[in-house]
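Student: Please find the sequence and the predicted model below.
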Amino acid sequence: MKQLLSIVILITSLSCYGQATRQTTHKPNYDSLRIVLEEMVYKDQNIRRILIDSVGLDSPHAGTYIKQMQNIDADNQVKLNVILDKYGWIEQSKIGKKAAEGFFYIVQHSDIALMEKWFPEFKRLASIGEADKTACAMMEDRLLMWKGKKQIYGSQASTFREDKKLAVWPIEDARNVNKRRKEMGFDLTVEQNAARLKAVYNENEQLPTKNK
């Protein structure tokens, strides 16, 4: 009952969108945070599974699910911002790997401002084994792509080409990208990942002119 009460209090506090957050002087209730973060991960990933695997991005009904996804993302971001402001990016040894994924997924699906704010701490934790280094590599690639720069690990694809086909975003030193991917824990080569995404991959791909 005590555990349930603390979870209800935490969820209620995360739902108070208009209230200013305050730094806590109390030790975080990691069990409660774990449950809340795992639920946020489930919502984030479930709507994307439905959209991509069941409905399809090219379906005439995709718009409805994209809107649902955007609403879920917005709600998750508000709640995660409260957690980040109070406790920072929590080490995965304290909340578990699945709950720790919530920090990555929700920040990754937010905007460049939130990513830039928290990426240095994410990278620091990944370097000491307290966050997923593969996920960290993916966020670094996405930040570089959004800034119009070449990515490092080849994890990001976009419809940036004139033919509008999904393609792997240009990679810095593409010849050695698979070595870097292996070091960061990726299971697939860049070629295999491109095939999985049904994306075009060109080792010599250049940045779009408008981003130069």
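Tutor: Arrived safely.
Student: from here on, contacts and neighbour counts on C-alpha atoms
Tutor: Fine.
Student: any idea how far L143 lies from A100?
Tutor: Distance, L143 to A100, by CA to CA, to the nearest Å: 20 Å.
Student: here's the one I want to compare it with:
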Amino acid sequence: MGSDSLRVWSAATGLVLVLFLMLHLGGVVIAPFAPASFETYAASLHHSAWLPFAEFGFLAAALIHLGLSLAKLIVNRRTGNRAGLVSRRGDRFAVLAARSQAIGGLILLGFLVVHVLQLRWPRPPAGEELIALRVLLSQPANLGLYLLSAVAVSLHLFHGGEAAHRSLGLLDPANGFRIRRAFRMLALLVGGGFSVVALLVSASALQMGQ
């Protein structure tokens, strides 16, 4: 597979993962504010016949995205593409986001493994999803991992949204600013949203333990 194909498929799977993150955040964001509604939502979701297929699709997209990203990196190295990143807009945060893609991807992969082992295998009984999450996030190490992963997601989206549209040939001077701004706002929303949920659930666990 050539470098152009790698970029296209990496971008496509990345956008699929963005959609999953938005849907996932939409579900968990109600946990700190309406615990009963969250438990009802979680129980209904986990009894859905289509959920195993959706989970398999997400896992496949995540692994394919990771594999294609590594392959793209190897191809670039072999072809001698070792150019340093320089922001022509003086945007140092954008450079940081671009340079952190590899380490951020590894952090997210590690988090995915831990998250699945904590809350999927085995899955908490119906009505006890939030209890299990509170137990996890009451531990500083787990809370730190969740917050670090939220930062990694934010940086990944900050750079990846624009890069994906460029790889798919959808970025041009006319829409570049709008796409860039939209995905940077999305990066802050998703990363910040997961961070706030983790902190609020952790705080509620500590209050209940007092």
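Tutor: On my side now, so go ahead. If you're wondering where the values come from, they're calculated on a predicted model, not measured in any experiment.
Student: now what about the TM-score between them?
Tutor: The TM-score (TM-score structural alignment, normalised by the length of structure 2) is 0.35; 132 aligned residues with a CA RMSD of 5.8 Å.
Student: can you pull out the helices in structure 1?
Tutor: With DSSP state H, the ranges of helices along structure 1 come out as 2-14, 30-49, 62-87, 92-95, 97-108, 112-127, 133-146, 177-183, 190-197.
Student: Include mean neighbour count and distance to A167 of structure 1 when you put the ones you listed into CSV, please.
Tutor: Listed next are these as CSV, based on neighbours: other CA atoms under 10 Å; distance: least, CA to CA, whole Å:
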stretch, mean neighbour count, distance to A167 of structure 1
helix 2-14, 14, 38
helix 30-49, 18, 20
helix 62-87, 17, 21
helix 92-95, 17, 33
helix 97-108, 22, 19
helix 112-127, 16, 21
helix 133-146, 21, 12
helix 177-183, 16, 16
helix 190-197, 16, 8
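Student: Ok, which of those helices comes nearest S158 of structure 1?
Tutor: S158 of structure 1 lies closest to helix 133-146 among those, at 9.2 Å (CA to CA).
Student: Output the contacting helices and strands for the closest one.
Tutor: Applying 3 or more CA pairs under 8 Å, 6 or more residues apart in numbering; DSSP states H and E, one finds that helix 133-146 of structure 1 makes contact with helix 97-108, helix 112-127.
Student: tell me what the shortest one is packed against?
Tutor: With contacts defined as 3+ CA pairs under 8 Å, 6+ apart, the packing partners of helix 97-108 of structure 1 are helix 30-49, helix 62-87, helix 112-127, helix 133-146.
Student: can you tell me how far A164 of structure 2 sits from A98 of structure 2?
Tutor: 12 Å.
Student: about what we covered before: save the helices of structure 1 as CSV, and put in distance to S158 of structure 1 too.
Tutor: As requested, these are exported to CSV (distance: least, CA to CA, whole Å):
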stretch, distance to S158 of structure 1
helix 2-14, 33
helix 30-49, 17
helix 62-87, 17
helix 92-95, 30
helix 97-108, 15
helix 112-127, 16
helix 133-146, 9
helix 177-183, 18
helix 190-197, 10
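Student: of those, which approaches V168 of structure 1 most closely?
Tutor: Proximity to V168 of structure 1, assessed across the helices of structure 1 by CA to CA, is greatest for helix 190-197 (6.8 Å).
Student: Buried residues of the longest helix anywhere in structure 2, list them for me.
Tutor: If you go by DSSP H, structure 2 has its longest helix at helix 176-209. Using 16 or more other CA atoms under 10 Å as the test for burial, helix 176-209 of structure 2 gives 179-180, 183-184, 186-188, 190-203, 205.
Student: rewinding a little: let me know which of the helices and strands packed on helix 133-146 of structure 1 is the nearest to A195 of structure 1.
Tutor: Closest to A195 of structure 1 of those, according to CA to CA: helix 97-108, at 22.3 Å.
Student: Could you look up the SS state of V18 of structure 2?
Tutor: Following DSSP: H, G, I helix; E, B strand; the rest coil, V18 of structure 2 is assigned to helix.
Student: Alright, I will stop here.
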